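S.K.: Just the structure for this:
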Amino acid sequence: MSAATLLLPLTESVPGLAAPCPMHPAVDEVGVELARWARGFGLETHPSAGFERMAGRAFADSGVDAVLLFAKWLTWLFHFDDEWDEKPAGRVAETVENAFARLARIAGPPAGSRPPGDDRFTPRSPVETAFADLWEATAGRMSPRWRRRFLAGLAAQGRACRAEAENRCAGRVPSPGEYPRLRRGTAGPYLFELVEPCLGVEVPARLRWNVTWRILVDACNDVTAWCNDVASHPKERANGDVHNYVTVAATAFGLSDGGAVAWVNRRIARRAGDLRAATGRLPALFDRFGLSAGQSRQIGRVAYAFLAAPRAQLEWLLESGRYDGRGLAAPEAVP
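M.R.: Reported below is the predicted structural model:
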C-alpha cells in the first residue's frame, strides 16, 4: 500500500483535492514518446513511475505538446532529485554546488557565443544531456526575462540543496519555522515557471511579482511538496534522510509518525486554502491591471494549472510505483 493513502483524509476537507482530475485523451501516446525520449538519454525510468499521467492531469485540456514537454521535465527533475536524495552526493555540499553550476553554464550563453573548445558548457552525464535538450526545446519559446526567471529558480534550488546537504552531513533536522522555505527551494522553483512555455503563455512581469500571484505559485509549490513528503517519508526515513516535513514535525513536537502525518496534513489543508483564495482574487487583479479578455483567458489557463496541480499530483502519488508505503502508521488526531 502506498503511503500516499495517508493523504486521503484531505479529500474530505480540502475542496481542491476532492474532485478527480480529467485525464488528457492522448496520455498513452505521450507515455510511449516519453519512454522513448528517456531511454535515448539514458534516464532509466520504471514504467510504473507514470510521469506522463501527472502531466496529463495537470494539462488535461491542452495540446499534446504541452503534456509531453511537462512530462519530460518531470522525468528529468525526479532523476536529478534522486542524485541528492538517494546517493552519497546528496551529503556533499561542494558536489551539489558544482552540479548546479554546470547546469547554469549549460543553460547560459548561446552556443555561438561560447569560447571554442571550452568543455565547461558540454553536457557530460545523462542528466546534463537531457537538461540541455529540454532547455533548447523550452527556452526558445520564451523571452529573456522568462529565461532569467528560470535560471534564478535553478539557482534557488541549488542554494536550498546545498543547505540540505549540510544538514544531512551534520544530522541536523530543520526546525518547523525554517523548513517550508527550504523545502520550497528543494522542490525546484523553476518547475512552476514551466507552466508558461508548456501553454505558450508568458505572464507579464508586473503581474508575476504581484503578491497574489506569488501566493498562488508558492502555495502550489508548498502543497505539492508537502504531499510528496507524506508519501515519501517511509522511503526517506529508510535512507536516513531527515529532510522531510513529517520528520521535522515528529522531531520538533515529539509526535509519533501518525501524529506527525496528521500535523502535516493540517498544514497542507491550510496552504491549499491559500491557493484557492489567491485564485479567487485573480479576476479583480486582472481588471486592475487592465488585461484584455483574451489576456485574462490565457493567464487564467496558467492559474488553473496551479489550482489543478495538487489533485493531479495526489492521484499520481496514489497510482505511481515510485513510493513504498511500508512502515508508516495511520494518521492520528492532533489537537
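S.K.: From here on, just use CA atoms for contacts and neighbour counts.
M.R.: Fine.
S.K.: Roughly how far does Cys227 sit from Met54?
M.R.: 14 Å (C-alpha to C-alpha, to the nearest Å).
S.K.: which one of these two has more residues nearby?
M.R.: Met54 (29 against 22; other C-alpha atoms under 10 Å).
S.K.: Touching, the more buried one and Trp316? I think so.
M.R.: Yes. Look at Met54 against Trp316 with C-alpha atoms under 8 Å: they come within range, at 5.6 Å.
S.K.: hey, where'd the helices end up in the stretch 151-300 of the chain?
M.R.: 179-186, 195-199, 205-208, 211-238, 245-253, 257-280, 282-288, 293-319 (DSSP state H, counting those that start in this stretch).
S.K.: can you list those in TSV and add distance to Arg36?
M.R.: TSV is the format used below for the helices of the stretch 151-300 of the chain (distance: least, C-alpha to C-alpha, whole Å):
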stretch	distance to Arg36
helix 179-186	28
helix 195-199	20
helix 205-208	35
helix 211-238	26
helix 245-253	35
helix 257-280	35
helix 282-288	39
helix 293-319	21
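S.K.: To compare against the first, here's the next sequence to fold:
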Amino acid sequence: MTAGGSGRDTASGHLPVMYRQCLEALQVKPEGTYLDGTFGRGGHARGVLELLGPGGRLLVMDKDPEAIAVAGREFGADPRVVIFRGSFAQLAQWEATAGGLDGVLFDLGVSSPQLDVAERGFSFGKDGPLDMRMDPESGESAAQWLSHASDKEIADVLWTYGEERMSRRIARAIVSRRVEQPITRTAQLADLIASVVPRGEQKIHPATRSFQAIRIFINRELADLEDGLVAAHARLKAGGRLAVISFHSLEDRIVKQFIARHAKAPPANRRMPVEIPFTPTLKAIGDARKADEAETASNPRARSAVLRVAEKLPEAA
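M.R.: Prediction:
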C-alpha cells in the first residue's frame, strides 16, 4: 500500500499485495533498470531483484525513514541496488533515474507496518500519538493540523479525501472539543467521531473515512501521485512498464485518467476550427486487475487493491 508498499514481508514468508501480478506486469528483464517508488518492507523489491542479472539495477524510494533503514540493512550491500529517501514525486529529480527506467512500481497508501505500530498514529484501532506522517520528520502531524484548522477546512478535507457525509458535523465537534482539551491521541479522535456519527448499519468504524481523509491530506498523497505519474512517464524508456496498485477510488481514478489521457485521443470538439493532432505515448495493458479470492481470503487488506498497468510507447519518428 505508499510510501510504504502493502507491507507483507517475503522475508517472513508473506507476500505483498498482488505480488505475482506485479512481477508479471513489469516483465522484468535481467539487465533492466527498475524503480520501486514505495519500498515499504521490500516485498515487491525482493521479487524484482531475484529476476535481475548482474547488470540489472533496482532503485528503491520511500518517504518513511524506517522503510529506508530496512532497505539499507537488507539491500545496502548489493551493488545492483540504489536507495533514496523521499517521495516518488521526486523520482525525475533523482540522478539515478536519468538513464531511463524499464519499469516503475507504485504501491499506494499506508503500509501494514505503519498501521500496526500505534506510535505512528495511523490506526484508530490502536491508541497512539495522532501523527499520521509517513515521514515523521517532515511537515505537520495530524494533531498539529487539527489544533488550528478551521471547521470549514477540516470538513472540506473529510469530504474531499474521505467522502465522509457527516464531515461538517465531525469538523464542528473537533473544533468544539479542542477548546476544552487538545486532541493528541488516535483514540481521542476516534471516540469523538464515533460519538457524533450514528453507526447505523454500516460495517466499518465511524472514524474510518475521517482517518483516511486526514492521512491523505497530511501526506499530500494525491498530489504526490499526480506528480509521480508525470515523473514516471518522463523517465520510462520505450517499452517500459508502469504498474500502480491503488486502494481506494480517489487514487484509482487519478491513475486511470492519467493512463487514458496519454493513451487515447480526447473526444472531438466540433467548436474547434482545427483538429489538434494526438500521438499516444502510453498503451494500457489490459483492464484493471483485482486480487484473487485466495489472496483476499488470506489478506483482507487486498480486497480493495486495484492494479493498473501501462507501457511506454516509442516516440513517433
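S.K.: Work out the TM-score between the chains.
M.R.: Superposed pair, TM-score by TM-score structural alignment, normalised by the length of structure 2: 0.31. Supporting alignment: 165 aligned residues with a C-alpha RMSD of 6.3 Å.
S.K.: circling back to that earlier point, of the helices of the stretch 151-300 of structure 1, which is nearest Ala132 of structure 1?
M.R.: For the helices of the stretch 151-300 of structure 1, the distance to Ala132 of structure 1 is smallest for helix 195-199, at 15.9 Å, taking C-alpha to C-alpha.
S.K.: Counting by contacts, list what that closest one packs against.
M.R.: Applying 3 or more C-alpha pairs under 8 Å, 6 or more residues apart in numbering; DSSP states H and E, one finds that helix 195-199 of structure 1 contacts helix 64-85, helix 293-319.
S.K.: can you redo these as CSV with mean neighbour count and distance to Val195 of structure 1?
M.R.: Listed next are these as CSV, based on neighbours: other C-alpha atoms under 10 Å; distance: least, C-alpha to C-alpha, whole Å:
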stretch, mean neighbour count, distance to Val195 of structure 1
helix 64-85, 20, 8
helix 293-319, 20, 6
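S.K.: where exactly do the helices run in the stretch 201-317 of structure 2?
M.R.: 208-218, 221-235, 249-263, 293-298.
S.K.: just the ones you listed: most buried one?
M.R.: Mean neighbour count (mean count of other C-alpha atoms under 10 Å) peaks for helix 208-218 among the helices of the stretch 201-317 of structure 2, with a mean of 21.
S.K.: Now do Asp62 of structure 2: how many residues are near it, please.
M.R.: Other residues within reach of Asp62 of structure 2, judged by other C-alpha under 10 Å, total 27.
S.K.: just checking, it touches Ile68?
M.R.: Yes. Counting by C-alpha under 8 Å, Asp62 of structure 2 does reach Ile68; the two are 6.4 Å apart.
S.K.: Which residue comes closest to Gly31 of structure 1 once chain neighbours are left out?
M.R.: Nearest non-adjacent residue to Gly31 of structure 1, counting by C-alpha to C-alpha, 6 or more residues apart in numbering: Glu52, 5.5 Å away.
S.K.: and the one you found, how many residues sit next to it?
M.R.: Neighbour tally, Glu52 of structure 1, other C-alpha under 10 Å: 29.
S.K.: ok now do it, which residues does it touch?
M.R.: By C-alpha atoms under 8 Å, 6 or more residues apart in numbering, the residues touching Glu52 of structure 1 are Val27, Val30, Gly31, Leu34, Val67, Leu68, Ala71.
S.K.: could the residues you listed go into JSON lines alongside distance to Arg301 of structure 1?
M.R.: Below are the contacts of Glu52 of structure 1 laid out as JSON lines (distance: C-alpha to C-alpha, whole Å):
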{"residue": "Val27", "distance to Arg301 of structure 1": "19"}
{"residue": "Val30", "distance to Arg301 of structure 1": "21"}
{"residue": "Gly31", "distance to Arg301 of structure 1": "23"}
{"residue": "Leu34", "distance to Arg301 of structure 1": "24"}
{"residue": "Val67", "distance to Arg301 of structure 1": "14"}
{"residue": "Leu68", "distance to Arg301 of structure 1": "17"}
{"residue": "Ala71", "distance to Arg301 of structure 1": "18"}
